[in-house]
Every structure is written in C-alpha cells, then in structure tokens.
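Asker: prediction below, plus the sequence it came from.
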Amino acid sequence: MDNNVITTIDVEDFKDFSHMIDYVDKDVVAARNLEDISYNNITIRLNFFLIISCVEGSIQLDMNNKTYLLKKDDIIICLPTTILSQTKFSRSHKLRIMGFSTNFLQRVVKREEISNNILSHIHKNPLRHIEEKDKSPIKLYEDLIIKKINDPSIHYKKDVLHYLFSAIFCDMMAAIYKYSDTELDNEEEPETGIKRASYVFKCFIMEVSKDNGFHRSVSYYADRLCYSPKYVSFVVKQVSGRTALEWINDSAIEQIKYQLKHSDKSIKEIADDFNFSNLSFFGKYVKKHLGVSPTKYRDIPENIGVY
C-alpha cells in the first residue's frame, strides 16, 4: 500500500461497522470493548474529535508523526485534522472510542469556553492516564448511555443521547481544564500578562463566533485583530492543531445549515445574508462543505442515526 496516501474519515464512516459499535449517527460514534481488531498499515486524517481508551493490553500509534504507547486505563485525545498511522496492538487487547463531529461540538460548547488553553493543552499533551477516582463518574455516564441505546421504547432517542454525550464531553473538558492553565506559551502579552498565542487565538475565535459566517477569509479577521494573516494562521494552527480557515468555514457552514433547515427564506436570500456575491458561489461553497447543493440539503430529512 502507498504510505503517502492519506484517507480522510468522518464520524459517519463508522456506519459501515455498525455491528461492532454501540451507536453512530452523523455527529457521534461510540463503541465499548472493541476486541482484537487489526488494521492494515494505513494513514488516516480525522475529520472529527476522537477519544481512544485502552481497556486491556496496549496500543501503539503514530499521531502527527509522533509515537504514543497506550496501556491499560490510558486515553489519547485526537483533535480534528489529526493524522494517525502505524497503528499496532498487543496480541490481546480491548479499546473504547468516542467521536464527535465539529458541528456537534459547536452546538453544545461555546467556542470561547473550550478553545482557549484547553485545545492548546490537548494538542501538546494528547495522552493521559485515567486515575482510579475518575473511573466511577465515567462508568455512570457509560451505563446510562448504554441503557438509553438499548431501550426500544424511548422517545426522542437521538436527542436524549446527544445530551448525554454532551455532558460526558463537557465533564472531560472540565477535567482537562484543571491542567491547561500550566500549558501556556512562553511569550507574554506585555500589557495584560496573558500569553500571546493563547490571547490571539481566543480573540480570533471570539471574532469568528460574533461574525456568524458573514466573512470567510483569514485576512478579514487578521485585520480585525491588527495582525498579519500569516501570523494569525501560524498561531491558530500552533494552539489548536487546526487551520484558521477550517475554524472559519466550520462556523460559517453551521450558520448556513441552520438557515437552510429552519428559515423560510429563499436560497438567494440566504446567500445574500451571508455576503455571497452570487447564487453560484453560494451553491459551490455549500456543496464543497456539505456534499450537496443548498436545495438538496434543505430537502434532506433529519438523520435518525444507527443504533
């Protein structure tokens, strides 16, 4: 196999393996106790947020060209755009995974609350050990989620599960937050005492959030922050592991999706609201990021997932 080939995978790609997992829809995937699985030596790029837990045995993998070894009760957190390769497993092993699309996380967590030092800390320290005192709360979440998945009579199952997945994700981020304050960059903002890279990234995310998808270029936000586009791009990538344009497009497409699904406006009116010069450019932008035209996306029924 050509080692230079990188395969991009999304949460929805796990639907092909629904017999091995507990739950998957377009935004969330969860699987417990995956046993003795083996992969060909392929390289993948994640288009979502992935948490891998080692339950038994060991797992060795390369993440962004750095090798990590997971042993029992270790987890590794992979941010979107992470590249994984050279995955190896011990002879007998079990692992657990949870994955969240960026759209899902943007709906449940305010960007400024997760994006500041936490993403930088995860990017630099993706591997951590689960202490004994932290196992009990995690198990309570897992037991409740599995109970809801297996309940055939529950109404609004997808909504209930998404709230539970949101809770466990926020709880994990809260735990990481305790350690993130010590993972600041060395260069300080002279007047405020706040570390420069984290400060610039936080300001960038706040500007993107306030803009609601109206502007979609790095240069616009660089001008707003009085930095060069090159510097903003470098800082955002350094702190979050993602490019500035990915953050901008994720925010814009989430706003566009909401308008297409929940607004009575015409496609042209929505395109005008988002500052597209013409309907053709709007259609190409939506198709590039959603895979279908604005009209087709508007007509797609809500995905009920697989469980």
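Answerer: Here it is on my side, so go on. Residues are numbered from 1 along each chain as shown.
Asker: alpha carbons only for contacts and neighbour counts from here, please
Answerer: OK.
Asker: what is the burial count for residue 237?
Answerer: 18 (other Cα atoms under 10 Å).
Asker: can you give me the strands for the chain?
Answerer: Remark: strands assigned in the chain by DSSP state E are 6-9, 23-24, 28-35, 43-46, 49-56, 59-63, 66-70, 74-78, 83-89, 94-100, 127-129.
Asker: winner for burial among these?
Answerer: Greatest average neighbour count among the strands of the chain goes to strand 23-24 (a mean of 25), per mean count of other Cα atoms under 10 Å.
Asker: so which elements touch that strand?
Answerer: Contacts defined by 3 or more Cα pairs under 8 Å, 6 or more residues apart in numbering; DSSP states H and E place strand 23-24 against strand 28-35.
Asker: what packs against the strand it packs on?
Answerer: Using 3+ Cα pairs under 8 Å, 6+ apart, strand 28-35 sits against strand 23-24, strand 94-100.
Asker: second structure for comparison follows:
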Amino acid sequence: MKNKIATYSLAHHKSLFTDINNNKDYFYVQAKDHPYISEPYRAESYAIEFLRKGSIVMQTRLKKVVVHAPAIITLGPSVIRSFTKDGDEILIDIIFFKPQFFLHNQANVFFLSQYEFFDNSEMHVFNLEKKNKLKFEQIFSLLRQSLDNNSNHQPSILRGYLYILIYELDFIKQTILTETTQNSLFEKFKEILFKDFLHQRSVQYYADALNVTRKYLSEVIKNNSGKTASDWIEDIVVLEAKVLLQNKDLTINQISDILNFPNQSTFGRFFKKATEISPLEYRRKNI
C-alpha cells in the first residue's frame, strides 16, 4: 500500500532548495532558510539534518516539537512529517539519500530499519551537548568537502560518512538515560495504534491488546496527553487521509477503501467532521 501514497521525491526536495538538478541518489544542502511545508507528507529518501542555528517546529505523525539548535534530526521515508517556522534565523545542513544508494554492497538489506531513530517519533531529535556539537560539526564539514570534490570515489566516501553519522547517533541514543514522564502503557498504546489503525478503530481493541479495561486505558491516555483514546485514533486516521488525498493518482473512493471505511460517503462525513472541509475541498487546496 505504501507505494501508492504520494511522496516527495529526491528531485522535488532538490528543487525546494536549489535550481541544480542531477540524477544522483543523494543530495546535500546547507541552507539559511527552510521550505516550511505545513501539510503532512512522506519522502522517498532518508534525511539526516544538522540544525546549527535557530529553531524549527516539526511534526512527525501526531508529535509536534520545537527543535532548537544545536540538534540532529533523523527521518526515514515512512515518516509523515511537516514543518512550520519558529524564528527568522536558521542555519541547517541536510543530507538526503535514497535507501538503495546507502545499501549498495551492504549485505544486510535491513541495516537502516534496525535504527529506530529514523522511524520512531520519540527519537527523531538529538539535542547536542557541546562535545557532541563539535563532533558533528567536524563530520558534516568532512561530508561537505567530499561532495565538493567530484571524484569517482565520492559515493563510497559519502557512504562511509553516513555510517559514521548513524553509529555516532546510535551511541548517543544508547547512552541517554531513558527518563520519561510518559506512562509506559500510553507508549505501548501509541506503538500499537500506529501499526493497526487502518484496520482497528475501536478503543476496546487496544484495551484488549494491552490487557487492561477500556475505562483504565482511557484514563491513562487522558492523563498523559489531555486527549482521549478516541481522539488519538481519529487524529491518526485524519493524518493518513491528508497524505493520501495529496496523491492525485488515487480517487477519493480508493482512499476510502485504503482507510477501511464502508463507503466514500462515510469517509467524507468523518473527514469533514474532523477538519470542517470535505476530502475534495482539501484535495483542491493542496494539489
């Protein structure tokens, strides 16, 4: 199903930052501005971003955060994301790369998927202490220099620096104490929700999956997030609907089927109640 969802191609990402276009499966940019895309979307490439100065508002799935420099942001292709402006001054380095580029000559085709920070909304942002900031400044500087030198070994050198980046980020993740104020039941609910929401919209289903009563689950989620379990289910369905509606190759009826509504009319009523506009109106505004 995922290959039916509209994504931002690597070429489209290039066009947002520069007029230069090529056929390479990777792209590096240092920018003093950011293409703030407030509507949710996915991308075909991975991205590792080094926010050197300023701040930016990022939403991944249903989690919205203000990211302050210095910080690293990691995003995998499957992640629904959007960005909005937080301040005027920003400096950010971004390396985009297609999975097939990175996995060239890599025996383990699941190498990238084993790192949760590319896909898990709780792990996308690494706030950097001084020593780590200096380290990533050096790595990104070397990475940029390698791309300025258009040698035959450029792809291999770039892959080498990407391995270093991933290993360094994994080391930081492993050394961070997992202190969280969020209830573990709430975290488990979100994990199951993001996996099963296309087929399961009943709070009772998630309560059963977590071996608790519906009432207790609802109380925990409300206490931890201020929203009900039903709100969480509705919000993730709406978010997925918005991404699908931006794919002009899918009819609204097909989208209704993908989202497992009994018919297009039911989907239309659901979407309009949640967003105050019809699916067709949303599509016209965003295509």
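Answerer: That came through fine. Model, not experiment: these values are computed from the prediction.
Asker: drop the TM-score for these two in here.
Answerer: After superposition, the two chains reach a TM-score of 0.50 (TM-score structural alignment, normalised by the length of the second structure), with 181 aligned residues with a Cα RMSD of 3.9 Å.
Asker: before we move on, back to that, any chance of CSV for the strands of the first structure, columns distance to residue 245 of the first structure?
Answerer: Shown next, in CSV, are those (distance: least, Cα to Cα, whole Å):
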stretch, distance to residue 245 of the first structure
strand 6-9, 18
strand 23-24, 28
strand 28-35, 23
strand 43-46, 17
strand 49-56, 17
strand 59-63, 22
strand 66-70, 25
strand 74-78, 19
strand 83-89, 18
strand 94-100, 20
strand 127-129, 27
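Asker: need the next SSE after the helix or strand hosting residue 239 of the second structure, C-terminal direction.
Answerer: In the assignment (DSSP states H and E), residue 239 of the second structure maps to helix 229-245. Downstream of helix 229-245 of the second structure, the first helix or strand assigned by DSSP H and E is helix 252-258.
Asker: in the first structure, which spans are helices?
Answerer: 102-108, 111-114, 117-124, 132-149, 157-180, 196-211, 218-225, 229-240, 244-262, 267-273, 279-290, 294-299 (DSSP state H).
Asker: and the longest strand for the second structure?
Answerer: strand 81-97.
Asker: just checking, what packs against that strand?
Answerer: Under the contact definition 3+ Cα pairs under 8 Å, 6+ apart, strand 81-97 of the second structure sits against strand 26-31, strand 46-60.
Asker: now do the longest one against strand 26-31, angle only.
Answerer: Just to be clear, that refers to strand 46-60 of the second structure. Compare the direction of strand 46-60 of the second structure with that of strand 26-31 by axes from the mean of the first three to the mean of the last three Cα atoms, to 10 degrees and you get 60 degrees.
Asker: and strand 46-60 of the second structure, what does it pack against?
Answerer: Against strand 46-60 of the second structure (3+ Cα pairs under 8 Å, 6+ apart) you get strand 63-68, strand 71-75, strand 81-97.
Asker: need the winner for burial among these.
Answerer: Ranked by average neighbour count under the criterion mean count of other Cα under 10 Å, those are headed by strand 71-75 at a mean of 22.
Asker: can you spell out which helices and strands pack onto that one?
Answerer: strand 46-60, strand 125-127.
Asker: so what's the residue count around residue 169 of the second structure?
Answerer: 19.
Asker: got it, and residue 42 of the second structure?
Answerer: Applying other Cα under 10 Å, we find 21 residues neighbouring residue 42 of the second structure.
Asker: ok, now how distant is it from residue 81 of the second structure?
Answerer: For residue 42 of the second structure, the distance to residue 81 of the second structure equals 6 Å [Cα to Cα, to the nearest Å].
Asker: likewise for residue 161 of the second structure?
Answerer: Distance, residue 161 of the second structure to residue 81 of the second structure, using Cα to Cα: 25 Å.
Asker: tell me where the stretch 151-287 of the second structure has helices.
Answerer: Assigned by DSSP state H, counting those that start in this stretch, the helices in the stretch 151-287 of the second structure fall at 154-175, 184-196, 203-209, 214-225, 229-245, 252-258, 264-275, 279-286.
Asker: make a markdown table from those and add distance to residue 68 of the second structure to it.
Answerer: Listed next are these as a markdown table, based on distance: least, Cα to Cα, whole Å:
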| stretch | distance to residue 68 of the second structure |
| --- | --- |
| helix 154-175 | 17 |
| helix 184-196 | 24 |
| helix 203-209 | 35 |
| helix 214-225 | 23 |
| helix 229-245 | 25 |
| helix 252-258 | 36 |
| helix 264-275 | 30 |
| helix 279-286 | 29 |
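Asker: out of the ones you listed, the one nearest residue 54 of the second structure is which?
Answerer: helix 154-175 (21.0 Å; Cα to Cα).
Asker: packing partners of that closest one?
Answerer: Checked by 3+ Cα pairs under 8 Å, 6+ apart, helix 154-175 of the second structure has helix 130-148 packed alongside it.
Asker: what sits up against the helix it packs on?
Answerer: 28, 50, 70-71, 93, 154, 157-158, 161, 165 (Cα atoms under 8 Å, 6 or more residues apart in numbering).
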